[in-house]
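Participant: would you be able to build a 3D model of this:
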Amino acid sequence: MTKIGILALQGAFAEHEQVLNSLSVQTVQIRNRQDWETHFDLDGLILPGGESTVMGKLLHDLDLFEPIKAKIEKDLPVFGTCAGLILLAKTIVGDQTKHLASMDISVARNAYGRQLGSFVTNADFKGIGEIPMVFIRGPIIE
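Facilitator: Purely as a prediction, here's the structure:
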């Protein structure tokens, strides 16, 4: 069975876990170095949305930065959403900060406006009816 780790330091890790579980994919939350070492046989890793600065700091504080970076650079498939994308980017526009820097992309934070501009609404979706929609002000890959 496929086993996907989800970085669970901060942010939207629970939402990723719910979707993967609904697809019958085994998940494990990575919260500290012991979790990482116990589940080193992962088939992939998700870096969720949240606050990239906080997540980057916690990666270092919890001694997860180097082992995760090394495994990604070796062979671990990784998926980053929002803050996770920023953690993976080699370049952050207007910022000298480097996190994992393992994906050859340049990202701009808050490319669609500030986080306070995010909103939730209901709208009609053709053929389905009214559904809830969440619009976040996330980064963009330049």
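Participant: can we go C-alpha only for contacts and neighbour counts from here?
Facilitator: Noted.
Participant: quick one, strands of this structure?
Facilitator: 3-7, 26-30, 44-47, 78-80, 89-92, 103-108, 119-125, 129-135, 140-141 (DSSP state E).
Participant: now render those as JSON lines, adding distance to Glu15 and mean neighbour count.
Facilitator: Formatted as JSON lines, the strands of the chain follow (distance: least, Cα to Cα, whole Å; neighbours: other Cα atoms under 10 Å):
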{"stretch": "strand 3-7", "distance to Glu15": "10", "mean neighbour count": "23"}
{"stretch": "strand 26-30", "distance to Glu15": "12", "mean neighbour count": "19"}
{"stretch": "strand 44-47", "distance to Glu15": "11", "mean neighbour count": "23"}
{"stretch": "strand 78-80", "distance to Glu15": "13", "mean neighbour count": "17"}
{"stretch": "strand 89-92", "distance to Glu15": "22", "mean neighbour count": "22"}
{"stretch": "strand 103-108", "distance to Glu15": "23", "mean neighbour count": "16"}
{"stretch": "strand 119-125", "distance to Glu15": "16", "mean neighbour count": "11"}
{"stretch": "strand 129-135", "distance to Glu15": "13", "mean neighbour count": "11"}
{"stretch": "strand 140-141", "distance to Glu15": "21", "mean neighbour count": "15"}
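Participant: to compare with the earlier structure, here is another sequence to fold:
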Amino acid sequence: MSSPTIGVFALQGDVREHLHTLTNLGTIAIPVRRETELARCDGFIIPGGESTTMYKLARTFELFEPLRQRIREGMPTFGTCAGMIMLADHVIDGTKDQETLGGLDITVRRNAFGRQVDSFEGDLDFADFPDKVHAIFIRAPWVEQVGPGVEVLAQIDDGPATGRIVAVREGHVMATSFHPEVGGDDRIHRQFVDLVSTKS
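Facilitator: Just a heads-up that it's a prediction; the model follows:
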């Protein structure tokens, strides 16, 4: 079986780290800025960055609607940090004109953990993994509510945010509040690549 092609939203955000991780896992990893590049993709990652800037640039580059349609049609998609916000059906503390692509029946709170100075890291239990995942949170959202079809993959298990949901999956769409592309642990990306491979 040929390697899947996985695109990374490349108009804004931490694109390079995702491309590096995907390449190391044997996929064909491409930066995506145009609809023609999106058309080549079997799966897609929306990285961390600034969600309001992301949707505005996606509109400007005429990528927003094609991407939304591909997600609706079942393209495996993975969002990290701002990418989680982009994939959420509902956003709390967003801007008045905030738009999302949707795909996850969740409500997220934008910048839930505080500003950049409140960024932190810690170890999380993650569904299907025997060992903890080291998670890095940077101006991260958290999930306030999940719909009935959403699987919770990880929650904060200590401190003032104990119990907050920080990783979810619903069918072909998954998201984390944190940045798994940072730190060298590729297990979450590997899980996503497996999801893409089963769909392609």
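Participant: ok so, going back, include distance to Met55 of the first structure when you put the strands of the first structure into CSV, please.
Facilitator: As requested, the strands of the first structure are arranged in CSV below (distance: least, Cα to Cα, whole Å):
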stretch, distance to Met55 of the first structure
strand 3-7, 9
strand 26-30, 12
strand 44-47, 9
strand 78-80, 12
strand 89-92, 14
strand 103-108, 16
strand 119-125, 23
strand 129-135, 22
strand 140-141, 18
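Participant: nearest residue to the middle of the second structure?
Facilitator: In the second structure, the residue lying closest to the centroid (Cα atoms, centre = their mean) is Gly79, at 1.0 Å.
Participant: the strands of the first structure: which one's closest to Leu59 of the first structure?
Facilitator: Across the strands of the first structure, Leu59 of the first structure has its closest neighbour in strand 3-7 (9.4 Å, Cα to Cα).
Participant: wait, doesn't the residue nearest to the centre of the second structure sit right on Thr176?
Facilitator: Yes. Gly79 of the second structure lies in contact with Thr176 (Cα atoms under 8 Å); the separation is 6.4 Å.
Participant: quick revisit: which among the strands of the first structure is found nearest to Leu58 of the first structure?
Facilitator: Closest to Leu58 of the first structure of those, according to Cα to Cα: strand 3-7, at 10.6 Å.
Participant: how big is the offset of the closest one relative to the second structure?
Facilitator: Superposing on the second structure and averaging over aligned pairs (mean Cα distance after the TM-score superposition for the first structure), strand 3-7 of the first structure comes out at 0.6 Å.
Participant: residues in the second structure aligned with that strand?
Facilitator: Strand 3-7 of the first structure lines up with residues 5-9 of the second structure when matched by TM-score structural alignment.
Participant: which residues touch the matching stretch?
Facilitator: Around stretch 5-9 of the second structure, the neighbours that count as contacts under Cα atoms under 8 Å, 6 or more residues apart in numbering are 15, 18-19, 22, 27-33, 37-38, 40-47.
Participant: ok, now which ones touch the residue nearest to the centre of the second structure?
Facilitator: 45-48, 85-87, 174-176.
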